[in-house]
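Q: No sequence on hand, only this structure:
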């Protein structure tokens, strides 16, 4: 799973040749290169001299980039911290408060109120915490880090353009460690492309206007492909002796196929089988809850490339809309460090189960390789790196 730059992590980067990777580890050299890039991107000399020339390196940003919760937390830890009774109740209260706006947005963009509220709740606790880090310092720091330099260089240039366009004070341009901004944590490229003026004051202000932020979120989701009148997915029950042959987005099946394989609703009733496809996700392995993710699940993943995040958004939306909690509670599991997952990947490759270059992230190729190893060794082939599987692989 990749996380994750909140919002717009999958936007196509600028094709401009001026957006180049900053490879030098020297901060001064890097900032000088960024200034040249800014000049070639048409930014004013005043912005370059008074703003970009004064950015500061923030070591904490790199530390947080390497410790994202979707990389290390167990699903139980991640989910229970985010889908809380308080957020459910607060979401319901805010639906009443913003009912007219939310219903208008649903009509215009096709995104039901509960989803907009769920994104808002997960991103900034309904606007109560929008981040305190300098967006420009964070983006400059990440632009000068070789891991994703090109992406963050593009975002930094766009943030500077937004500053010029709207007259934002750089001291008030605060957000997450990754440079995400406002109530719904838009990256600068998403801000530029999808932010709308929801309150009619002539400016799209995602920090200070709830109307602007919710309207922009609905506009963004519509453009990502949100399907009107379809849900995100749902928790399901697997039959006994399930083969786990089809797991993850790459193995999506029709709902008719899932029904034939014995999946049911959590109340035991049969799945409805409209002409839709869905992928099966087991974020805690076979001992935890099982979920089918529909097309709108994939849209949520475009907002944030984390299955944990997508499930949390979907379920929080359901709860805000009156649904009960999960039928199967996520089991407590130890956290997975990237170093340990990388060791697991190395061992799988050594044993002939090709999972690609070890990166410490459990993507689809790692899932398939792990499933093959589990099957060959008489383990439940759910693709989940349980302690039993670690032990069988000889990974401590």
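A: Done, it's in. In this text, all values refer to a predicted model and were calculated from it rather than measured experimentally.

Q: CA atoms for contacts and neighbours, from now on please.
A: Noted.

Q: list the contacts for residue 275?
A: 254, 255 (CA atoms under 8 Å, 6 or more residues apart in numbering).

Q: so is residue 278 in a helix, a strand, or just coil?
A: The three-state label given to residue 278 by DSSP: H, G, I helix; E, B strand; the rest coil is strand.

Q: thinking it is in contact with residue 256, fair?
A: No - judged on CA atoms under 8 Å, residue 278 makes no contact with residue 256 at a distance of 10.0 Å.

Q: Looking only at neighbour counts, state which of the two leads.
A: residue 278 (25 against 16; other CA atoms under 10 Å).

Q: ok, that one to residue 254 distance?
A: For residue 278, the distance to residue 254 (CA to CA, to the nearest Å) stands at 6 Å.

Q: let's bring in a second one:
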């Protein structure tokens, strides 16, 4: 920045001239990028109007949006270096903190949960577990770095991400329809980089298919009304075949011999193949069909999964996701957890201890993330840097051993 008192000749003038040339060189490229996007917005306006979106709604939705969101594109192009080990996936979701918060929210919301269960038949513990896994009981909705303008995010994908352009266009039209319905206004239409919205993280087309106004205020508001959000999750499960009064699966023990793939009745698994429910418990409905799942192989926990497990997968088509929801739901409901735990290459810690680790790592300048008790990539990276610093084997595990070292090296 030049002072108004600086001399106009010599080196100062030359520097000013160079800066002017550089700015003129680079400015058109940035403007062109924005203009290309704005041209796309103008063209897509015709598509939206043809699909029934009013010109006023469209113009209001895009007011102030003049460029794609680079953060969204960065998220869309991110490729994890490795798939998280099974134990890590569950340790970050089925935590003591999530159980404690789930039980507290259950007491607080019991009348609404009872009402939702009467209408949709879905176990309230399952809904609380989904809420926890999807948005940490709504905590992520308070994060400006996670929740973005849904219209801009989806327009970014439709305009600039060839792999997701079709998805982006479809979801953008649905988001515009949501605005037009009056369920939410533009300022509150926020979501993840891919447009997942509200407490229970529904993409716009799923919102349209399943959203419920159970609190009776005339709006299906999954952003601000927890009852609406939980009822919407229940609506999805119910419409996809949830079986009222039934569980999702059972932890079992398995024999050494090779076991068949596919579905058998619980009685067949027990009597013909020697698969037993843990703790000597019986199967309440032995004629139910079930499929054997071994998320960590033969050395980890084993489960016989029932119909409701596969219904949970309609929320997120992942065995790990559905299992985590089921396990967390059982804990919220008073269950004691797994009999045969995941095998880990270290002594595990609970979420409170992870929070302690994060605080110490942050005090050392090694960790910049949230103090949330979840050992994600940021926490593990900070642990690796700490291990390098003190000269021990670098593993990055959130373990009792590392916590002891952190306490000694405060």
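A: That came in fine, so what should we check first? Because the structure is predicted, anything quoted here is derived from the model rather than measured.

Q: all helices for the stretch 51-200 of the first structure, in order.
A: 59-65, 69-72, 75-82, 85-97, 99-109, 113-124, 135-143, 149-166, 188-194 (DSSP state H, counting those that start in this stretch).

Q: post-alignment, the third one versus the second structure, mean distance?
A: In the superposition with the second structure, the average deviation recorded for helix 75-82 of the first structure is 0.9 Å (mean CA distance after the TM-score superposition for the first structure).

Q: Contacts for that helix next, please.
A: Contacts of helix 75-82 of the first structure (CA under 8 Å, 6+ apart): 69, 70, 122, 283, 284, 308, 312, 330, 331, 332, 333.

Q: swap the cut-off to 10 Å and go again
A: 69-70, 72-73, 121-123, 125, 282-285, 288, 307-309, 311-313, 315-316, 329-335 (CA atoms under 10 Å, 6 or more residues apart in numbering).

Q: so what's in contact with residue 278 and residue 254 of the first structure at the same time?
A: In contact with both residue 278 of the first structure and residue 254: residue 294, using CA under 10 Å, 6+ apart.

Q: Tell me which helix or strand the alignment partner in the second structure of residue 236 of the first structure sits in.
A: Taking TM-score structural alignment, the alignment pairs residue 236 of the first structure with residue 252 from the second structure. Following DSSP states H and E, the helix or strand that holds residue 252 of the second structure is strand 249-253.

Q: what comes up buried for that strand?
A: 249, 250, 251, 252, 253 (16 or more other CA atoms under 10 Å).

Q: tell me the contacts of the nearest residue to the first one once chain neighbours are set aside?
A: In this case it means residue 249 of the second structure. Nearest residue to residue 249 of the second structure, sequence neighbours excluded (CA to CA, 6 or more residues apart in numbering): residue 305, at 4.3 Å. Residues near residue 305 of the second structure by CA under 10 Å, 6+ apart: 247-251, 263, 266, 289-293, 322-323.

Q: how close does residue 305 of the second structure get to residue 130 of the second structure?
A: 18 Å.

Q: what's the answer for residue 181 of the second structure, then?
A: 26 Å.

Q: Check residue 30 of the second structure too.
A: Taken as CA to CA, the span from residue 30 of the second structure to residue 130 of the second structure is 42 Å.

Q: Of the two, which one has the most company?
A: residue 130 (28 against 11).

Q: Let me see the contact set for the more buried one.
A: Per CA under 10 Å, 6+ apart, neighbours of residue 130 of the second structure: 124, 136-137, 199-201, 230, 233-234, 312, 315, 321-322, 324-326, 328-329.
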